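> Starting from these lines, generate the structure:
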Amino acid sequence: LFTVSAGGQPKYSQDFAPLPNGISHVAYNDLEAAKAVINEQTCAVIVEPVQGEGGVIPADIEFLKGLRELCDQFGALLIFDEVQTGVGRTGALYAYMNYGVIPDVLTTAKALGGGFPVGAMLTTDK
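Alright, predicted model coming up:
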């Protein structure tokens, strides 16, 4: 339920009401918009390093670096959703490796299973 809510696409979440509260969405690659909503109440920031359903749009490196800095500043986890981009689909094992910005949590699936329905969540010690 949280995942479909966090994605921000009503076509996937409308049938699961009531949805969890407290989720903010900002425009992709808009660091100023992110700065306006990330604060000491923020527990995590979830972003795709390459936006999949939005049109295969890569993140600006400054956007990801800025999110990393904001998460560090406010003690929030930086979560990269690499379900579509992981396991070599961007030239590196994971897209974040092309940016040099390390997430606290990484989600992966699709190519990970080679056709078998499997997913994984990888974390740092944080």
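
> contacts, neighbours, all on C-alpha from now
Fine.

> Mind listing what's buried along the top helix by length along the chain?
The residue-count maximum for a helix in the chain (DSSP state H) belongs to helix 61-74. By neighbour count, and taking 16 or more other CA atoms under 10 Å as the criterion, the buried residues in helix 61-74 are 61, 63-68, 70-71.

> and the next element down the chain from that helix?
strand 77-82 (DSSP states H and E).

> Report all helices and strands that the next helix or strand along the chain from that following strand contacts.
Scanning the chain past strand 77-82 towards its C-terminal end, the next helix or strand to appear is strand 105-108 (assignment: DSSP H and E). When contacts are defined as 3 or more CA pairs under 8 Å, 6 or more residues apart in numbering; DSSP states H and E, strand 105-108 packs onto strand 77-82, strand 120-123.

> circling back to that earlier point, between the longest helix of the chain and strand 77-82, how big is the angle?
Direction vectors for helix 61-74 and strand 77-82, defined by axes from the mean of the first three to the mean of the last three CA atoms, to 10 degrees, enclose an angle of 150 degrees.

> which helices and strands does helix 61-74 pack with?
Helices and strands touching helix 61-74, by 3+ CA pairs under 8 Å, 6+ apart, are helix 31-37, strand 44-47, strand 77-82.

> can you rerun that using 7 Å?
Helix 61-74 is packed against strand 77-82, with contacts defined by 3 or more CA pairs under 7 Å, 6 or more residues apart in numbering; DSSP states H and E.

> Please provide the structure for the following sequence as well, for comparison with the first:
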Amino acid sequence: MDFLINLLVSAGILMLLAYLMPQVHIKSFWTALWVAFLIGILNATLGLLIRFPLNLVTLFFLQFVVKLVVTAIIIKVVDALIKNFEVKGFWPALVIAIALAVASTLIERNDEEYDSAEYQNALVQPTQPSMIG
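Below is the predicted model of the structure:
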């Protein structure tokens, strides 16, 4: 379920950025879903293989920056693969990578909040009405 939510949010962000940025073009929401799926799959496979040696070179100090740059490169690769998706330049791809990273972080944080014991206990145990009289 988390994967589906992340995929839908990522596609929505891609559509929003295509609307806001003249350098980004996406034909339809279905194209955005396909692009979001490919970015996720390539980031989990190819991105991991590219990030690991770069993180070793930087001694893992620039891990977040390396991840953003590699994601931007993957976005450009997806741009080359998908006919109805176009990103003109590296900087717009980097902006997309930043937006996707922020959204993913917010989704994860929200998911962790709902999984917490405090939240689960609040659902199970209803609060007692106060007896102020």
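
> Superposing both, give me the TM-score.
The TM-score (TM-score structural alignment, normalised by the length of structure 1) is 0.26; 55 aligned residues with a CA RMSD of 4.4 Å.

> Looking at the buried residues of helix 61-74 of structure 1, which is nearest residue 37 of structure 1?
Distance ranking of the buried residues of helix 61-74 of structure 1 against residue 37 of structure 1, using CA to CA, places residue 70 first at 10.4 Å.

> Tell me how far that closest one lies from residue 4 of structure 1.
Between residue 70 of structure 1 and residue 4 of structure 1 the distance, using CA to CA, to the nearest Å, works out to 24 Å.

> now do residue 66 of structure 1
Using CA to CA, we find residue 66 of structure 1 at a distance of 25 Å from residue 4 of structure 1.

> for residue 45 of structure 1, same thing?
Note on residue 45 of structure 1: its distance to residue 4 of structure 1, by CA to CA, is 15 Å.

> Residue 77 of structure 1 now?
19 Å.

> For those two, indicate the residue with more neighbours.
Comparing residue 77 of structure 1 with residue 4 by neighbour count (other CA atoms under 10 Å), the higher total belongs to residue 77, at 20 against 15.

> Can you tell me how far the residue nearest to the spatial centre of structure 2 is from residue 115 of structure 2?
Centroid-nearest residue in structure 2: residue 100, 3.3 Å away (criterion: CA atoms, centre = their mean). Here residue 100 of structure 2 is placed at a distance of 22 Å from residue 115 of structure 2 (CA to CA).

> what's around residue 124 of structure 2, how many residues?
The number of residues near residue 124 of structure 2, taken as other CA under 10 Å, comes to 8.

> of the buried residues of helix 61-74 of structure 1, closest to residue 81 of structure 1?
Scanning the buried residues of helix 61-74 of structure 1 for proximity to residue 81 of structure 1, where the rule is CA to CA, the winner is residue 64, at 12.6 Å.

> Residue 25 of structure 2: helix or strand, and which one exactly?
Element membership of residue 25 of structure 2 [criterion: DSSP H and E] is strand 24-26.

> which helices and strands sit right next to that strand?
Counting contacts by 3+ CA pairs under 7 Å, 6+ apart, the secondary-structure elements packed against strand 24-26 of structure 2 are helix 2-20, strand 85-87.

> Please identify the buried residues of the shortest one?
If I follow you right, that is strand 85-87 of structure 2. Here strand 85-87 of structure 2 shows 85-87 as buried, counting by 16+ other CA under 10 Å.

> JSON lines for these, including distance to residue 123 of structure 2?
As requested, these are exported to JSON lines (distance: CA to CA, whole Å):
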{"residue": "85", "distance to residue 123 of structure 2": "43"}
{"residue": "86", "distance to residue 123 of structure 2": "45"}
{"residue": "87", "distance to residue 123 of structure 2": "45"}
